[in-house]
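Q: Structural data only, the sequence is not supplied:
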């Protein structure tokens, strides 16, 4: 890892649309089996992603931030020119899976695909993103942050240099590990594990948390919508005292449009979004203006 990882932050953006969430596509409780099934059966407007992504790109320019964008690879097919526009603005392109499907069931931890299926699908996604963006893709973020040590080994085998999916907190654990040795500080995972201790160059960039006796997840994303910017900012600042940390959000978080009323099990998922979330993102970036902001690719060898 680069020496600049002390008290710096990476601003990361997950490029996915409303139908990529588990209640709509790709889970055992979703309305559609997968994204292909969605596009075969959905005959209405689907693109609620392009417009807020353009707003995010302008916002990052305003704050002079170069970010890492973790992109679901099927965006290349359904949103012509969107990935290119991100790359042309100088941002890093990372991989957020082929279709935003999980490798394991987040509750039971049972595998949903074989190692070979995961590696084949993810390598194809990596190559698609590289072809479209014209840039090498070395970073990965697991769809829905559901990640295992075995996945990290697979990622390293197919050419990735880092992952940023691990979220240590007291509310949920989307991994197959206890994460006892993990904090918010970047580390080298042990083989077939998410615990630190690996003699390898592959890096895990875990997310921030706010430790108040219980650990509150504060890297952003849905928690930015649910908890507000003050709690998120406190967690980011506390994590910065430990070392490098992560802040992330989705362009659709700032969309003012009403998404299609599709999905099971998460009726309040989009209850807070739009201008209020954009103001929260601006508040966080304004309060961290003095902190170095480094795309993740610049922190690995």
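A: Looks like it came in fine. Quick caveat, the model's predicted, so the values are computed rather than measured. Residues are numbered from 1 along each chain as shown.

Q: switch to C-alpha atoms for all contacts and neighbour counts from now on
A: Will do.

Q: tell me what the host helix or strand of residue 120 is packed against?
A: Assigned by DSSP states H and E, residue 120 falls within helix 115-133. Other helices and strands packing on helix 115-133, by 3 or more CA pairs under 8 Å, 6 or more residues apart in numbering; DSSP states H and E, are helix 75-78, helix 82-88, strand 92-95, helix 149-157.

Q: please redo it, this time with the cut-off set to 7 Å
A: helix 82-88 (3 or more CA pairs under 7 Å, 6 or more residues apart in numbering; DSSP states H and E).

Q: on that earlier part again, could you give the angle of the helix holding residue 120 to helix 149-157?
A: Relative orientation of helix 115-133 versus helix 149-157 (axes from the mean of the first three to the mean of the last three CA atoms, to 10 degrees): 50 degrees.

Q: Measure how buried residue 226 is and give me the count.
A: Residue 226 is flanked by 16 other residues according to other CA atoms under 10 Å.

Q: One more: residue 90?
A: Residue 90 has 12 neighbouring residues, counting by other CA under 10 Å.

Q: Quick check: longest strand in the protein by residues?
A: Across the chain, the longest stretch assigned as strand under DSSP state E is strand 8-15.

Q: Show me what it packs onto, helices and strands only.
A: Using 3+ CA pairs under 7 Å, 6+ apart: strand 8-15 touches strand 68-71, strand 245-249, strand 292-293.

Q: helices or strands up against the first one?
A: Contacts of strand 68-71 with other secondary structure elements, assessed using 3+ CA pairs under 7 Å, 6+ apart, are made with strand 8-15, strand 92-95.

Q: where do the strands sit along the stretch 201-301 of the chain?
A: Applying DSSP state E, counting those that start in this stretch to the stretch 201-301 of the chain gives strands spanning 203-204, 209-211, 215-217, 245-249, 292-293.

Q: picking up where we left off before, now render the helices and strands packed on strand 8-15 as a markdown table, adding distance to residue 161.
A: Listed next are the helices and strands packed on strand 8-15 as a markdown table, based on distance: least, CA to CA, whole Å:
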| stretch | distance to residue 161 |
| --- | --- |
| strand 68-71 | 14 |
| strand 245-249 | 17 |
| strand 292-293 | 19 |
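
Q: then this one, side by side with the first:
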């Protein structure tokens, strides 16, 4: 039986990444050219061509300025989930600030789509043992799952001690589940398998091998993510970046879309709340969910 993996897109623009915090002021965001809508439309064309539904973790800041885009995501059968409002790391927030952020964004996205928002992803995977209060706040605000942990060691994000597979961070009786980004275990080494910069850095065959291993050896679906700006080699260049940040952000932007196209052909994909329905809701996707997904699939279109 073919494993369905979870395809996720973190909807933010090129100037909002955490690595640019010291080089692009938040107060300047409004005057910078926004490219997120055109990039997301290109992604939507690819998903329609492949008849795939996915989960889009949308920043509230983006949703306020592109409400019709958020509505289109939902209308085309994709899951709209929360990425918080302004891409502020959880580790840089107080519990009260975090609560206000996730509550505000959830209401905004639900008002735009008319659908419940059950999923959350922290900016820069910034939930960890340093934020023990965060999962409890998400549950209290009505979220059913978080996908905010990348259980690897990295200088910018990650929690190498976190579980690799879905778990209940608040205990088995709680309603919230954490669903980590995909990794594989080779002996004592844990390696990334869930996309992002690694997908652009290493040859595509390594990502394909890792996801196949996860599907067949671990018998588990993979959670894969990318950003719309990663398929945009013509985005404006931010000046003054340190060499490491420049390398990481701009590496292989011209190759990423072709790799994503191969990825969508080589594996089966769906939205988070379908792939992990049993972990999130306690049951497999029901007939209503299946009918909703089938009805939302678009006729084949040419990939932009």
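A: It's in. Computed from a prediction, not measured in an experiment: that's the story for all the values here.

Q: Mind checking the TM-score on these two?
A: Laid over one another, the chains give 0.82 as their TM-score (TM-score structural alignment, normalised by the length of the first structure), with 269 aligned residues with a CA RMSD of 2.3 Å.

Q: coming back round to it: which residue range of the second structure does the helix holding residue 120 of the first structure align onto?
A: Helix 115-133 of the first structure corresponds to residues 95-113 in the second structure, going by TM-score structural alignment.

Q: After superposing, tell me the mean distance of that stretch to the first structure.
A: For stretch 95-113 of the second structure, the mean distance to aligned residues of the first structure following superposition is 1.0 Å (mean CA distance after the TM-score superposition for the first structure).

Q: from the middle of its chain, how far away would that stretch be?
A: In terms of CA atoms, centre = their mean, to the nearest Å, the gap separating the centre of stretch 95-113 of the second structure from the centre of its chain is 17 Å.

Q: before we move on, what about stretch 3-13 of the second structure?
A: Its chain's C-alpha centre and that of stretch 3-13 of the second structure lie 5 Å apart, by CA atoms, centre = their mean.

Q: most packed of the helices and strands packed on strand 8-15 of the first structure?
A: Ranked by mean neighbour count, those are led by strand 68-71 with a mean of 26 (mean count of other CA atoms under 10 Å).

Q: so where do the helices sit in the first structure?
A: Using DSSP state H, the helices of the first structure run over 35-41, 50-62, 75-78, 82-88, 115-133, 149-157, 222-227, 229-242, 275-287.

Q: what's the mean deviation for the third one versus the second structure?
A: Per the superposition on the second structure, helix 75-78 of the first structure and its aligned residues are separated by 1.7 Å on average (mean CA distance after the TM-score superposition for the first structure).

Q: so that helix corresponds to what in the second structure?
A: Using TM-score structural alignment, helix 75-78 of the first structure corresponds to residues 62-65 of the second structure.

Q: Off-centre distance for that stretch?
A: Distance of stretch 62-65 of the second structure from its chain centroid, counting by CA atoms, centre = their mean, is 17 Å.

Q: Give me the residues contacting it.
A: For stretch 62-65 of the second structure, contacts defined as CA atoms under 7 Å, 6 or more residues apart in numbering pick out 12, 70.

Q: Stretch 232-250 of the second structure now?
A: Stretch 232-250 of the second structure is contacted from outside by 19, 23, 39, 197, 253-254, using CA under 7 Å, 6+ apart.

Q: how distant is that stretch from the center of its chain?
A: Centroid separation between stretch 232-250 of the second structure and its chain, computed with CA atoms, centre = their mean, is 21 Å.

Q: check contacts around the closest residue in space to residue 128 of the first structure that isn't next to it in sequence.
A: Leaving aside its chain neighbours, residue 128 of the first structure sits nearest to residue 73 (6.7 Å; criterion: CA to CA, 6 or more residues apart in numbering). Applying CA under 7 Å, 6+ apart to residue 73 of the first structure gives the contacts 95, 97-99, 125, 128-129.

Q: Export those to TSV and append columns for distance to residue 226 of the first structure and neighbour count.
A: Below are those laid out as TSV (distance: CA to CA, whole Å; neighbours: other CA atoms under 10 Å):
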residue	distance to residue 226 of the first structure	neighbour count
95	26	31
97	25	26
98	27	22
99	25	22
125	31	23
128	34	19
129	31	26
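
Q: How many residues are close by the counterpart of residue 168 of the first structure in the second structure?
A: Aligning on TM-score structural alignment places residue 168 of the first structure opposite residue 151 in the second structure. For residue 151 of the second structure, the neighbour count with other CA under 10 Å is 25.

Q: My guess is residue 151 of the second structure contacts residue 166. True?
A: No. Contact status for residue 151 of the second structure versus residue 166: not in contact, 11.4 Å apart, counting by CA atoms under 7 Å.

Q: quick one: common contacting residues for these two?
A: With CA under 7 Å, 6+ apart, residue 151 of the second structure and residue 166 have common neighbours residue 180.

Q: nearest spatial neighbour of residue 19 of the second structure, skipping sequence neighbours?
A: Closest to residue 19 of the second structure by CA to CA, 6+ apart is residue 245, at 6.4 Å.

Q: And the one you found, how close does it get to residue 123 of the second structure?
A: Plainly put, residue 245 of the second structure is 17 Å away from residue 123 of the second structure if you go by CA to CA, to the nearest Å.

Q: Between these two, which has more neighbouring residues?
A: Just comparing residue 245 of the second structure and residue 123: by other CA under 10 Å the higher neighbour count belongs to residue 123, 25 against 13.

Q: Settle this for me: the more buried one is touching residue 85, isn't it.
A: No. Here residue 123 of the second structure does not reach residue 85: they are 9.5 Å apart, not a contact under CA under 7 Å.

Q: so what corresponds to residue 281 of the first structure in the second structure?
A: Alignment note: residue 281 of the first structure maps to residue 260 in the second structure; criterion TM-score structural alignment.

Q: To which residue of the first structure is residue 89 of the second structure aligned?
A: Structural correspondence for residue 89 of the second structure with respect to the first structure (TM-score structural alignment): residue 102.

Q: what number of residues lie near residue 42 of the first structure?
A: Residue 42 of the first structure has 11 neighbouring residues, counting by other CA under 10 Å.

Q: repeat for residue 35 of the first structure
A: Burial measure for residue 35 of the first structure: 19 neighbouring residues, criterion other CA under 10 Å.

Q: swap in residue 40 of the first structure?
A: By other CA under 10 Å, 9 other residues sit near residue 40 of the first structure.

Q: Name the nearest residue to residue 281 of the second structure, sequence neighbours excluded.
A: residue 144 (7.8 Å).

Q: Just confirm the one you found contacts residue 176, I think it does.
A: Yes. Using CA under 7 Å, residue 144 of the second structure is in contact with residue 176, at 4.7 Å.
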